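Q: need a structure here:
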Amino acid sequence: MRTNNPVLSRPDAFTPANQQGYPQGFQANAYYNPQQGGYAPGQPQDTFNRQPEAPVQAAGRMTIDDVIAKTAMLLLIVVAAAGVTMMLLPIQLLTPVAIVGSLVAVVTVWIVSARRTVSVPGIFAYAVIEGVVIGAFSKLFEFLYPGIVLQAVLGTIVAAFVVLGAYRYLGARVRGRLSQIVVVSMIAYLIVSLINLALLFFGVNLGWATIGPEAGPIAWLAAGLGVVLAAASLLMDFDAIERGVRMGAPESESWRGAFGLTVTLIWLYTNILRILSFFRD
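A: Take a look at the predicted model:
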């Protein structure tokens, strides 16, 4: 199964279990037959009026519960690292740590996403790095606009559940040409953000990353577009994870799904944080 989500875009991501080293003859609806000493598809025969044997769930397969648990674990690491950063990092270092950490986090995402196999240490490293970045950003915003961090956290949770509800109950999907447009837009968004950052070092401000009530139309466009793209990416994450589970992807792929959700949720949080700052004095 292929997904256009850049974080979950490995060609072999969420490959069916019978292509990942499971026993010969194993299928998604296979039953273990002790008399034949192996796996056999379909229901076992009901001889002598016995009840059919219950299916044996193959160990090491990706499940929704695994993805949820691993996502919660990564988010806890992010929150813990952010909390330590907010407590220990002095105000003078917030901006440089946030900028440098953001660049390191982007590189880490690219490295982890490009690997053929899931790199759990790389994912944990990303969670720690991103936690430091989020801690620096959050402390800076909280210093300027007290109470805004809690509002952004609640807004992110509400937005995530709204997107999940749209996916689950309204059938919202981002597939085909629309998914390609979303991916191209995300790449363009990243490139413009990096260009804006480079120009800031030379004293040129395009207004792309401006925060606070003085934000102009470009800043509103950037933050609003960021929320829309993050929501679309979240829909793509849900779709990719669900199809991976349905196809019997190996358990290790649950880390890839959790990684994708974590990256998207953090991006959603940062854009909501910016939008809230536009309304603060």
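
Q: From now on I want contacts and neighbour counts done on CA atoms only, so please keep to that.
A: Noted.

Q: all helices for the stretch 51-200 of the chain, in order.
A: Under the criterion DSSP state H, counting those that start in this stretch, the stretch 51-200 of the chain contains helices at 64-88, 94-114, 120-144, 148-169, 176-200.

Q: before we go on, could you also do this sequence so I can check it against the first one:
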Amino acid sequence: MKSSNPVLGRLSAAAQQPTYTVPGAAAQPYSYGGRTYQQPAGYGYPETVQTARDVMTIDDVVVKTVSLIGAAVAAAAVTWIVVPPPAMGAVWIAAMLIGLVLGLVISFAQVTNPVVLFAYAIVEGVFLGAVSKAFETRWNGIVAQAVIATLSVFLIMAMLYKARIVRATPKFMKVVIGAAAGLAVVMLVNFAISLFTGSAGPLRDGGGIAIIFSLICIVVAALMFVVTFQQIEDGIAAGLPRKYGWLGAFGILVELVWLYLEILRLISYFQED
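A: You can find the predicted model right below:
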């Protein structure tokens, strides 16, 4: 339910912020927003691209993403093994709420502190471990199916983006981010109602509406990868500071979690007796 990640829009916005130059460097071309410009003689690169070690690179973003995912998987494994079944529900809800708050803070404040990002990944891992154990207890083998499906969707979207078969145009990005935000609001409202009524409601009861809703969520979550890939690429092209790579990694983690949960739910609907 944390799919509508405001930081994705903010990352691109940060790439458009004005930069400043320092005197004394020779005139050299630099890239910004997909175009190449000639820096006036006597001035250096924009401050955000002066030192190669201090700017975002794709390799750095990949390392950060793998690190966060690794922390989440490790926390999920520990939760799966350590937490007893009677306590899974309480752990599930507590981790979900803490993760939601942390995710919103990271998104809106553009937090790039690795400690905070790893804390979020660990909390999400605890949440995923509890959810996965609960589902696996009821439907044997469902977690492996959901993991394989999630990774498959991620790789397919990465290949489609790389081949430019799916293009992240400005209109595309606005529509997808808007859809993700709308779905997040609907899910939060549905969750709040379920807490008071004790009923999952039509969006999560496994019926026809629930199946359609999960399919819509899966499609939007998959398209959000394209948005994130484009914004990471824009950030690299604009010479954003290296710390912004954490936000790109955070965005991918959020989308992977959302996609996995929706696929897990969808599979469970078809395994009901």
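
Q: Nearest approach to N33 of the first structure belongs to which of the helices of the stretch 51-200 of the first structure?
A: helix 64-88 (27.1 Å; CA to CA).

Q: Return the angle between stretch directions for that closest one and helix 94-114.
A: Computed by axes from the mean of the first three to the mean of the last three CA atoms, to 10 degrees, the angle separating helix 64-88 of the first structure from helix 94-114 equals 160 degrees.

Q: so which of the helices of the stretch 51-200 of the first structure is the most packed in?
A: Of the helices of the stretch 51-200 of the first structure, the one with the most neighbours on average (mean count of other CA atoms under 10 Å) is helix 120-144, at a mean of 22.

Q: Tally up the residues packed near the equivalent of I232 of the second structure over in the first structure, please.
A: Mapped onto the first structure by TM-score structural alignment, I232 of the second structure lines up with I241. A total of 26 residues lie near I241 of the first structure under the criterion other CA atoms under 10 Å.

Q: Distance to A230 of the first structure added to the helices of the stretch 51-200 of the first structure, as CSV?
A: Rendered in CSV, the data for these read as follows (distance: least, CA to CA, whole Å):
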stretch, distance to A230 of the first structure
helix 64-88, 16
helix 94-114, 15
helix 120-144, 16
helix 148-169, 10
helix 176-200, 9
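
Q: related to what we said a few turns ago, was I right about the match of I232 of the second structure contacting G257?
A: Yes: at 5.9 Å, I241 of the first structure counts as touching G257 under the criterion of CA atoms under 8 Å.

Q: just how off-centre is the helix ranked longest in the second structure within its chain?
A: Across the second structure, the helix with the greatest residue count (assigned by DSSP state H) is helix 208-237. For helix 208-237 of the second structure, the separation from the chain centroid amounts to 9 Å (computed by CA atoms, centre = their mean, to the nearest Å).

Q: superposed on the first structure, where does the helix or strand that comes right after that helix end up, distance-wise?
A: Under the assignment DSSP states H and E, the closest C-terminal helix or strand after helix 208-237 of the second structure is helix 245-269. In this overlay with the first structure, the average offset of helix 245-269 of the second structure from its partner residues is 1.0 Å by mean CA distance after the TM-score superposition for the first structure.

Q: Onto which residues of the first structure does helix 245-269 of the second structure map?
A: Helix 245-269 of the second structure lines up with residues 254-278 of the first structure when matched by TM-score structural alignment.
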